[in-house]
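Chemist: The sequence isn't on hand, but the structure is:
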């Protein structure tokens, strides 16, 4: 190692975090929100997703996907490289206990306390909510991308609203203002807001029908409407999301996206 490199390492602040990302990617957005809420400084490397990935990138992730997350504890520690947003968020919440996720504290062989049971139940509810959203709602977003405008998209919008009313709305009954009555955003918001936001912001009658955003925030979804509006305005969400920049870029790429997600 050169003297210059040695000096740079010596001056570096640890742990060092580097994230290979694209601000238009909802999966990356999850990690950005988590890092912001944890107050962790990081270096970001923006990746152009419109072009083939360079060889150095594929060595880090042969799948060619973002985010890629690197964590170095100290100058003498190896760099850990992680991929897949949910796994990265889990890694961070394990290392840095916070308001994002309740801590379940038990005392070995003793029966769990009522506090531990409450925390474990809240953690279960958070997992249940996130799983429900990503198994029931999120697949329809990609189906909507691949569908023709008019009646085909309108039918999918009806499906989305029906499922939000049935599956998601009841789970937000105690969101005050955030999931489970939290005063701060939780792991639920970090994981889902990048996608609820895109459903809403892409509803401009060019990407998705404008009726989707209107109904998402309408009277049949009072809990969801209140919650999603707060989430979309949160500083930890908005600091990497520029609607005015990204929506026109999505419109430019829409023909290719429609081919990719075409309903068969």
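Modeler: That came through fine. Only a predicted model underlies this, so the values are computations on that prediction, with no experimental measurement involved. Numbering: from 1, shown residues only.
Chemist: Please count neighbours and contacts with C-alpha atoms only from this point.
Modeler: Fine.
Chemist: the helices in the stretch 151-264 of the chain, which residues?
Modeler: 151-163, 187-201, 210-216, 222-232, 235-238, 243-260 (DSSP state H, counting those that start in this stretch).
Chemist: Repeat that for the stretch 1-150 of the chain.
Modeler: Under DSSP H, counting those that start in this stretch, the stretch 1-150 of the chain gives helices at 3-11, 26-38, 55-60, 85-95, 114-132, 138-146.
Chemist: got the buried residues for the third one?
Modeler: Pointing back at helix 55-60 there. 57, 60 (16 or more other Cα atoms under 10 Å).
Chemist: Likewise for the longest one?
Modeler: For helix 114-132, the buried set under the neighbour-count rule, 16+ other Cα under 10 Å, comprises 116, 119, 120, 122, 123, 125, 126, 129, 130, 132.
Chemist: Those: which two are farthest apart?
Modeler: 116 and 132 (24.0 Å; Cα to Cα).
Chemist: between the helices of the stretch 1-150 of the chain, which gets nearest to residue 228?
Modeler: Closest among the helices of the stretch 1-150 of the chain, using Cα to Cα: helix 114-132, at 13.9 Å.
Chemist: Please enumerate residues in contact with the closest one?
Modeler: Helix 114-132 has contacts (Cα atoms under 8 Å, 6 or more residues apart in numbering) with 101-106, 167-168, 171, 179-180, 187-188, 191-192.
Chemist: picking up where we left off before, got the helices of the stretch 1-150 of the chain as JSON lines, with distance to residue 260 columns?
Modeler: Output for the helices of the stretch 1-150 of the chain, formatted as JSON lines (distance: least, Cα to Cα, whole Å):
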{"stretch": "helix 3-11", "distance to residue 260": "44"}
{"stretch": "helix 26-38", "distance to residue 260": "17"}
{"stretch": "helix 55-60", "distance to residue 260": "22"}
{"stretch": "helix 85-95", "distance to residue 260": "22"}
{"stretch": "helix 114-132", "distance to residue 260": "24"}
{"stretch": "helix 138-146", "distance to residue 260": "7"}
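Chemist: also this one, for the comparison:
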């Protein structure tokens, strides 16, 4: 891995309310890269200008020295592979291949097991919120808690953020904060995590305290935005 930070020109097209887009911004901040942000209003049809950049209309997209990259997870992986840092060892470094495997396994588990339930809960009927919330928490207990036994305080015993936190940080903020707001995640989510997932909760709270994770985060705005979308979706389904 190598980098030429001074010669790198980066423009990130993103939405501050998207947990998916959040990861790329964490990576850029942790790497200390200079970049320009262009906010894409995802509540409206995409402009022809943005569709010319990303025909799928999704966020984030990144212009990296004239090359357009899409998909937050892949963008973050590209950045840490291009710019050497504490976030991820190279595969040729001692322990690097194993660290990359473990982080990859954790991130895959997080998104395939936990994030799917998180979105299913937010998109599901109101009467299933409590049941689905408990299912979300119990899945964290089963799938993630064991993988964080050696967190110290970050993944794998790292003293600084790793790619694991980069990829999942946007979701961690929401899992911790949404139970405070009526109609989003039930309060039982945190109750279960407090009693059954101490490793996860300690790790998650540490992630949520990092400036590179929270610098674009407005909890109230995010919660209100999701609440409005949920109400509109449920009203349309009646």
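Modeler: Yep, it's here. All values derive from a computational prediction rather than experimental measurement.
Chemist: What value does the TM-score take for this pair?
Modeler: Here the TM-score for the pair of chains, by TM-score structural alignment, normalised by the length of the second structure, is 0.91; 231 aligned residues with a Cα RMSD of 1.7 Å.
Chemist: right, and the helices of the stretch 1-150 of the first structure - which one's nearest residue 79 of the first structure?
Modeler: It's helix 55-60; of the helices of the stretch 1-150 of the first structure, that one is closest to residue 79 of the first structure (Cα to Cα) at 11.7 Å.
Chemist: so how much does that closest one differ from the second structure once superposed?
Modeler: For helix 55-60 of the first structure, the mean deviation from the second structure after alignment is 0.9 Å (mean Cα distance after the TM-score superposition for the first structure).
Chemist: what's the counterpart of residue 199 of the second structure in the first structure?
Modeler: Under the alignment defined by TM-score structural alignment, residue 199 of the second structure is paired with residue 223 of the first structure.
Chemist: State the distance from its match to residue 126 of the first structure.
Modeler: Note on residue 223 of the first structure: its distance to residue 126 of the first structure, by Cα to Cα, to the nearest Å, is 16 Å.
Chemist: for residue 95 of the first structure, same thing?
Modeler: 19 Å.
Chemist: which ones are touching residue 10 of the second structure?
Modeler: 34, 35, 36, 62, 63, 64, 65.
Chemist: Mind doing that once more with 7 Å?
Modeler: Shown in contact with residue 10 of the second structure (Cα atoms under 7 Å, 6 or more residues apart in numbering): 35, 36, 62, 63, 64, 65.
Chemist: on that earlier part again, turn the buried residues of helix 114-132 of the first structure into JSON lines, including distance to residue 9 of the first structure.
Modeler: Output for these, formatted as JSON lines (distance: Cα to Cα, whole Å):
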{"residue": "116", "distance to residue 9 of the first structure": "42"}
{"residue": "119", "distance to residue 9 of the first structure": "40"}
{"residue": "120", "distance to residue 9 of the first structure": "41"}
{"residue": "122", "distance to residue 9 of the first structure": "41"}
{"residue": "123", "distance to residue 9 of the first structure": "39"}
{"residue": "125", "distance to residue 9 of the first structure": "43"}
{"residue": "126", "distance to residue 9 of the first structure": "39"}
{"residue": "129", "distance to residue 9 of the first structure": "42"}
{"residue": "130", "distance to residue 9 of the first structure": "39"}
{"residue": "132", "distance to residue 9 of the first structure": "44"}
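Chemist: Just the closest of those residues to residue 31 of the first structure, please.
Modeler: residue 130 (15.1 Å).
Chemist: which position in the second structure aligns with the closest one?
Modeler: Match for residue 130 of the first structure (TM-score structural alignment): residue 107.
Chemist: residues in the first structure aligned with stretch 30-43 of the second structure?
Modeler: Using TM-score structural alignment, stretch 30-43 of the second structure pairs with 37-50 in the first structure.
Chemist: need the contact list for the equivalent of residue 133 of the second structure over in the first structure.
Modeler: In the first structure, residue 133 of the second structure lines up with residue 157, judged by TM-score structural alignment. Contacts for residue 157 of the first structure (Cα under 7 Å, 6+ apart) come out as residue 212.
Chemist: rewinding a little: and the match of stretch 30-43 of the second structure, how far out from the chain middle?
Modeler: 13 Å (Cα atoms, centre = their mean, to the nearest Å).
Chemist: residues in contact with that stretch?
Modeler: With Cα under 7 Å, 6+ apart, stretch 37-50 of the first structure has contacts from 16, 17, 18, 19, 20, 21, 22, 236.
Chemist: What range does stretch 156-167 of the second structure cover in the first structure?
Modeler: Counting by TM-score structural alignment, stretch 156-167 of the second structure sits on residues 180-191 of the first structure.
Chemist: Looking at the first structure, which of the contacts of residue 10 of the second structure hold up?
Modeler: On the basis of both residues aligned by TM-score structural alignment, their matches' Cα atoms under 7 Å, what survives of those in the first structure is 35, 36, 63, 64, 65.
Chemist: Of these, which count as buried by neighbour count?
Modeler: Looking at those with 16+ other Cα under 10 Å, the buried ones turn out to be 35, 63, 64.
Chemist: out of those residues, who's nearest residue 186 of the second structure?
Modeler: When those are compared against residue 186 of the second structure (criterion: Cα to Cα), the nearest one is residue 35, at 37.1 Å.
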